[in-house]
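>>> sequence and predicted model, in that order:
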Amino acid sequence: MQLPTRILLLTAVLAAASTLRAQPAASVPSANPADAPPAFADETVRLERFEVTGVPIEDSVNPLTRPLESLFGDSRSVLETPRSASTITQALLRERGIEGVREFVAFAPGSYAPASYGKATIPNIRGDLAETFLNGQRLSYNNFGVMPSFNGVEAVDIVRGPGSAIYGSGFFTGGYVNYTTKRPKFTRETTVTARLGSWVPRGGSWLNGSWQVDTTAPAADGKSAWRFSYEGKEDDTFFKNHGGRDDRQDLFASWIREANDALTLEANAQYMWQATPQLLGVNRPNQELIDHGRYYTGDLPDLGYSDAGALAGTIPGTTWVDLPRDATLLSVGDFSNANIVRGQFIATLQLAPEQKLVNRTLAEYVDRRRYHAFEYAEWAEQTTFENRTEWHASFEQGGLAHAVIAGGTLRWEDRLGYTNYFNEYFFQYDLTRPNRVFSHTADYPNSYWPGFAGPGGRLFFPASYGSPETTDSTLWNPALFAQDEVRFSEKLSLLAGVRLDGFYAKATDPLGTAAENPWSDTHRDTATSWNASLIYRVTPKATLYATHQRAYAVHGNVTGGGIMLKEDAQGRGIIDPDDFKNLSKLTEAGVKLSLLENTLYAGAAVYEQHRQEVELGGDVKNLKFRGAEVELVYQPTTRFNATFNAAFIDGRFDHSSATQAGGPSLYNLYAAGHGPGGRGNGLGFQWDKLPPGDYRIPGLSRWVVNSSFSYRFPSGFGGGLGGSWQSEQPGNLTNEYHIPAQVFLNAFLFYRQPTWEVDVEILNVLDRRNWIHNGDNYSNNVLVFQDLPLRVEGYVKFRF
């Protein structure tokens, strides 16, 4: 980190400390003594659970009421957590109708959801894609993969930065999302929910229907309880005229048994089937399209290959039309199907008042297929197994109190993937033409590069053809970890952790024999990651922290997360040793406050982070980020709550570059003198990159502000608003177009009674034609997404 940044972080911490010291000491909020480690039981500053008068836990949206368990392996209050993280409680999920990534990022500063080829499966956190955890264990790689299920989710934690020594970092190091599953209740309860919609006033309405049955009850012995939730969905989508559907079947079950005072057993399992095609959005982005909706028409002729080794020809660019709101690069017959099976078992054994053992076992199998006529094909199988054992102990040594977590993890990943993107260009099709089947094989037979037959008879390309996403790989990842929080005084403690990872990888090209180039390789490696945090409790309700972390992760390919094979100088296919040196360096400082008798949570952080990211084809780019975040959650009663967060982030390439489809300029794709502003240069599709530099990251706003509120009258009627303001975003690396500052605003009305409720949601209230960047550099010049227009949705819920 540069010296000015260090000074900035230190100044921020000292300034906050001075301000907080001037405040009068507040009384200690009530806490549950059983939640605190015994060695700290007599220290009243150790807080694990806040109780806000008049707001039951199940109705609270305040993160102060829910301990965080998804960061440092223990149960600690948000004030005691020395990292920037946001909690979406069960009440907030229910209150705001959150059922997807785009809904929950509004409650976590520094998080956003790009279009992601029309399939937002994971959010971006601090400028990078996020990992996905389930009850503290990392799931399979899921970029562009399967839509997250909220059928079995009870709460969501969004963590900025990599996982700690306990959890380890994954493929992505910007941050992660931890989904906490629904736990059984020891009281009988059933909830039935039916969703209806969506009505679009200006046309384009569709039947967006889903249904859910969630039931729980205790067993006859009173020591066990179970829960079962089923959700089905039949959705035509706004793009139904293009064949766009969103159909799902989802079954979730959980079980808990308190065998005795020392042993607790928990299990959950889930099966999901999804048929959710990627809705690619609009090709040919430019400033006239963004500002005025002007779409330049005309298909490319079939001219074979250019001297650049790409599809020849340019967009005529002589005429334009007003682009329809449902225009998308999706053809009837395109599909994206997935079957997912996962199970998890957690055993907790209390060895003594100061010691316990926790063992977590996770198994997951993902089988997904994807095909687009334009032409992209993907077939992936992902099998993941992880077992982690943790020893928790609290004791005094050398006159200091310690809280230790130590143990080991064994993780196994098996990835089999086939891909075909050799004929994928996007820009050549006119979305407004009468024939909306965008088929490369039918439209450009003279410009078609044939692949090799793979699963289902589809054509794919081997790794030896420069497609490292086609791979059959295994990765054994054993790890040892230790973490200790040392209390130097009632106010000051040091939380430090270290993790040693071993990597044993093997990769084979499954099409190697067919291509007469049977690539295969093995590789062994190790990595040591660590994190350290100083925590200073100014008062029982105010905490300062400073954190530094160095975390290593493995680069996998961007379609399934498998180990890649790349060509070396001798023409051999090898596993790149540098793919095991993905280092994230994070420095962060912050303050966390409990105010107004615990009804207001406030947090703020500043940070700097350096990390890497892999793009399609296996190339790696270096990134750097600096930013600041503020978060407020206020809930004085069960009838009113409000949230506010703001984030500033300066995200840039760190003397690096990236591939943009078409080359350095989007005007390569237009005929000379035509297209937007007459700036077409007639070069056609190019493969060359810009020179390394400190380019702003496309699609990333410097400022994002989110806010929401909800109010319910005594009668049960209520409503609220939720909005987001985003500053301008560069469209590509040279900012040849940009997405201007935009406002997203949603409203909701409801009527709630103890046994039933009705909710009506009005989305995009202002009916603005907002645009969403696709989120990856490869598509900068060829894809952008239109947000959906004003629409009305709703649901009814019954409780028994």
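Noted; the coordinates are in hand. Here the structure is a predicted model, which is why all the values come from computation and not from measurement.

>>> rest of the way, CA atoms for contacts and neighbours
Fine.

>>> spatially nearest residue to Lys240 (excluding sequence neighbours)?
Excluding the flanking residues, the one nearest Lys240 by CA to CA, 6 or more residues apart in numbering is Trp206, at 7.8 Å.

>>> that should have said Gln212, apologies.
For Gln212, the closest residue by CA to CA, 6+ apart turns out to be Glu231, at 4.2 Å.

>>> measure the one you found to Arg248 for me?
Distance of Glu231 to Arg248, given as CA to CA, to the nearest Å: 8 Å.

>>> the residue nearest to Lys240 is in contact with Trp199, isn't it?
Yes - Trp206 lies in contact with Trp199 (CA atoms under 8 Å); the separation is 6.6 Å.

>>> ok, second structure coming up, stack it against the first:
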Amino acid sequence: MPHLRRKLLFLVLRLGASRMSKSHYLATTSHLALLAMVAALIVPSGTQAQEVVDEDIPVMETAPVEISGEVKEMTVISERDRAGLLEQQPSDLLFGMKKPLLETPRSATFVSDETLDAYGVTTVDDLAAVSPGTFTASFYGVEGALNVRGLLAETYFHGFKRIENRGTYQTPIGAASRIDILRGPPTANFGPGKVGGLMNLEPKTAKISEEAGYMTDISGEVTGTIGSYEKKNGTFETGIPLNFGDTAGGVYIYGELEDSESFYRGIEPEHQLLQSTAQFETLDGWTYGGGLMFYQSEGYVQTPGWNRVTQNLIDNGTYTTGTNSGLIDANGNGYIDAGELPPGGFTGAPECFGGCDVPLVYRQLDTGVGTTTLSPRDVYTSDLDFSDTTTVTLYADLIKGFANGSELKFQLFYDSLDNERFVSYGFPADYDAYTIEGRVSYNFDVKVPDEPVTAAFNVGVSNRFYDATKKESFNYGGIALDRRDISNGPTPTDTLGSPFIPGSGYTWDIDTKSKWNDIGIFAMMDIDIADTLLITGTGRYDVYSVDSEERGALCFCAGGSQSDDSDAFTYSGMIMYKSPYGVRPYLTYAETVALEFGQAGDISTSNIANGSYLSEGDLLEAGVKLEAFDGVLTGALSVYRQHRTVLDNVSGNVDETEGEGVELELRYLATKNLSFTFAGNAQKTKFLGSYDAFYYFTPETFGYNPEDYYGAALVGYSFSGIAGITGNSYYAGEIEDRRIPERVLSLFGTYTSDQYAWGHAGTTWGVRYVSETAGLAADPVKYPDYFVVQASAYADFNSWKLALNIDNLLDEEYFTPLQDLYGDVAVLPGKGREWRLTATYRF
């Protein structure tokens, strides 16, 4: 065993100490991943896995000897915090150094699995109920990524960045023990990233906490859920303690099955999830850990929602009907082949001054023209739509704790994505990507002699490799959302073929093979002066190597192969004052540099050729953390201004944004039975210097008769170009992103009864307010503000638990704009009242 440990340490150190060729890196890290995963599960020699745990073997747990005031305070908090609202112990998940969020000079939110359960949070979009600044516009109805502070956030797992997920599949959160939402850039140990925010999912393990140690008995639970629209979901989870000699630890397994229909007709999601983690600690300070998560889904098809959007549709429910008969399905195969499209497709651009107009015969509605009303359940779908996804995630930790409190970590991470999708208005995509990251870090403290000053340090090196193949088609001009009459359903002449259908004549417009590597070193310092003044500084230096090849049939980009090398330095500085009254003001400033990548994590050849694949950002944030009445009332108030870039995936242009806002979060444990939370924010995000992106517009934007253009599409190559066409100076200046509401407020209360012989019961009620939203055009359709009420109740009979959740209790009508280039021509109607009943059996 010592020989194996030394070999593993040697390989990990080689990973951080040298820049390898891509092939050498992949070969080495592949072997290293296997070794580390084995190390996470290996037990000391002379033992066997089937040994029964002996009660005389010491369990790795600690307990206070004396009942100090601090322990009493924590006991009171623990008794009151039945919804898991407060962080019970300092965590090193975000900063690599154990530090409570209430003493961290950054805006961040902790969400436990108990809170997820109590508040009925099942998707990332639901997190707006507990975290300010996280309202997420529609990614075509698929709840994959979170928005933070008005922009797309990055998703992390166990502190490592995952493959991009912009509406590709629904991010599973049921297997998480906690979710941390960090507003602003990633911390230096996480690697480079954009200003805005991130979400980190921490998997469930057999370790209860630092104080309580590991589980001592096999336990777990089985759940079954039924609900509205044929919802069927089942989960199984169990923790198995395993102690061998001087080693304590355990294995935790979580599985989930979903086979449901949905509020939206034609969308029937299914997924399977299996997650397994193992963690062991020895008395000589070694910790071995590892985990696997396998996820497979189908049926999470993308939908733009409603098309032919007008203010009359939003205010009065009046939808314009009608189809175009100018185009025919000549071979009768049920869709339009590439050869059956009109010359130039369905896309017209007013910036061409008539040179690329779609002929009237193909764009005018001439059959069944009139009006009707739509059900919010009827959205843009067809039987040809599909989305199939498989992801595999692995991690391994090898940690050595020393007697002086310092800690040396060797960590590995692997994540892969395989997705094929098609939306029948004409967008096919095929993504195949994986990433491997290795990280070595050392944490240690320094105490200044005879002075009340302590400094904590986290220094390390990391290497992240990314390989992505992205195939998409949209440049051929066939996409025209308004062509379909949703009230009539899909027809052959508004349904397009794709490269997935042999003989349809369609090819991949975009076929990008992209590889990039980032090796970086980082250092973080946290100085505590007399437990009153906290000063934190972080820095990171990264060396990038990017290489992409474009093989698509119709890519308006730099062709062939493009490669480049570059480097960048990022840093942040933070200061917090800990007053004796639980009020902790802080100030933060950060500058970042991050890669610009597409939906598969790929880097465009054009961005490499013109040097725009790296972009800068900055954050200025001031705030106050609150911990009052012995921790009964906690909260945070923050004010920020940030600059960040956004990549247009169609044109490849990079636009700069500026965001400003204020956020307030409060958590109040009123009594041992009653608790409240408030999360609210006011924000405004705008594109600086106009918006240089490809975008779809309604016919009304240009003063056209909608019925003459609903059979086709109208686009702008840039907003500054639209200014010249319309004569409206609005398009030449700063553009506010009104797709994200200026204000979102959330208030929730939870009541839990006392414990009785039969068990206990409780209920949670909450309301969320979202202010008005709109598209980006000068005179857009406006979506009114709304309130959504949620309620849940449960009865816990010790081994059994029954819980009822009702979303949108009052059946409020509301609308969510699309996130990207269809923000003015499509909108997703909100889900109506939904219920689900969950039965849980614990063992």
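Thanks, I have the structure now. Bear in mind the structure is a predicted one, so any value in this text is a computation, not a measurement.

>>> TM-score of the superposition?
The TM-score (TM-score structural alignment, normalised by the length of structure 1) is 0.85; 722 aligned residues with a CA RMSD of 3.1 Å.

>>> so how far is Tyr271 of structure 1 from the residue nearest to Gln212 of structure 1?
11 Å.

>>> over to Trp206 of structure 1?
Trp206 of structure 1 is 27 Å from Tyr271 of structure 1, by CA to CA.

>>> cool, Arg611 of structure 1 as well?
34 Å.

>>> between those two, which one's more packed in?
Just comparing Arg611 of structure 1 and Tyr271: by other CA atoms under 10 Å the higher neighbour count belongs to Arg611, 22 against 17.

>>> which residues touch the more buried one?
Counting by CA atoms under 8 Å, 6 or more residues apart in numbering, Arg611 of structure 1 touches 173, 582-585, 622-624.

>>> rerun at 7 Å
583-585, 622-624 (CA atoms under 7 Å, 6 or more residues apart in numbering).

>>> go on, Phe569 of structure 2?
Phe569 of structure 2 neighbours (CA under 7 Å, 6+ apart): 540-542.

>>> so how far is Glu813 of structure 2 from it?
48 Å.

>>> residue in structure 2 paired with Thr389 of structure 1?
In structure 2, the residue equivalent to Thr389 of structure 1 is Val440, according to TM-score structural alignment.

>>> do Glu364 of structure 1 as well
Glu364 of structure 1 maps onto Asp415 in structure 2, by TM-score structural alignment.

>>> quick one: which helix or strand includes Ser7 of structure 1?
To be clear, residue 7 of structure 1 is Ile; Ser isn't right here. helix 3-21 (DSSP states H and E).

>>> Ala108 of structure 2 contacts Ile181, correct?
Yes - using CA atoms under 7 Å, Ala108 of structure 2 is in contact with Ile181, at 5.5 Å.

>>> that older thread, overlap in contacts, Glu231 and Tyr271 of structure 1.
Common neighbours of Glu231 of structure 1 and Tyr271 (CA under 7 Å, 6+ apart) are 250-251.

>>> about what we covered before: so who does the match of Glu364 of structure 1 touch?
162-163, 392-394, 434-436.

>>> quick one: it is in a strand?
Yes - if the criterion is DSSP: H, G, I helix; E, B strand; the rest coil, then Asp415 of structure 2 is within a strand.

>>> how much space separates it from Tyr756 of structure 2?
With CA to CA as the criterion, Asp415 of structure 2 and Tyr756 of structure 2 are 46 Å apart.

>>> can you give me the strands in the stretch 651-800 of structure 2?
654-668, 674-687, 695-697, 713-716, 735-736, 743-752, 760-770, 773-774, 782-783, 786-797, 800-807 (DSSP state E, counting those that start in this stretch).

>>> make JSON lines out of the ones you listed and add distance to Leu32 of structure 2 and mean neighbour count.
Shown next, in JSON lines, are the strands of the stretch 651-800 of structure 2 (distance: least, CA to CA, whole Å; neighbours: other CA atoms under 10 Å):
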{"stretch": "strand 654-668", "distance to Leu32 of structure 2": "37", "mean neighbour count": "21"}
{"stretch": "strand 674-687", "distance to Leu32 of structure 2": "43", "mean neighbour count": "22"}
{"stretch": "strand 695-697", "distance to Leu32 of structure 2": "45", "mean neighbour count": "23"}
{"stretch": "strand 713-716", "distance to Leu32 of structure 2": "49", "mean neighbour count": "22"}
{"stretch": "strand 735-736", "distance to Leu32 of structure 2": "48", "mean neighbour count": "20"}
{"stretch": "strand 743-752", "distance to Leu32 of structure 2": "46", "mean neighbour count": "22"}
{"stretch": "strand 760-770", "distance to Leu32 of structure 2": "47", "mean neighbour count": "19"}
{"stretch": "strand 773-774", "distance to Leu32 of structure 2": "49", "mean neighbour count": "23"}
{"stretch": "strand 782-783", "distance to Leu32 of structure 2": "52", "mean neighbour count": "20"}
{"stretch": "strand 786-797", "distance to Leu32 of structure 2": "46", "mean neighbour count": "19"}
{"stretch": "strand 800-807", "distance to Leu32 of structure 2": "43", "mean neighbour count": "19"}
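
>>> need the ones you listed in JSON lines (columns: distance to Val148 of structure 2).
Output for the strands of the stretch 651-800 of structure 2, formatted as JSON lines (distance: least, CA to CA, whole Å):
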{"stretch": "strand 654-668", "distance to Val148 of structure 2": "11"}
{"stretch": "strand 674-687", "distance to Val148 of structure 2": "11"}
{"stretch": "strand 695-697", "distance to Val148 of structure 2": "23"}
{"stretch": "strand 713-716", "distance to Val148 of structure 2": "27"}
{"stretch": "strand 735-736", "distance to Val148 of structure 2": "16"}
{"stretch": "strand 743-752", "distance to Val148 of structure 2": "12"}
{"stretch": "strand 760-770", "distance to Val148 of structure 2": "15"}
{"stretch": "strand 773-774", "distance to Val148 of structure 2": "16"}
{"stretch": "strand 782-783", "distance to Val148 of structure 2": "21"}
{"stretch": "strand 786-797", "distance to Val148 of structure 2": "20"}
{"stretch": "strand 800-807", "distance to Val148 of structure 2": "23"}
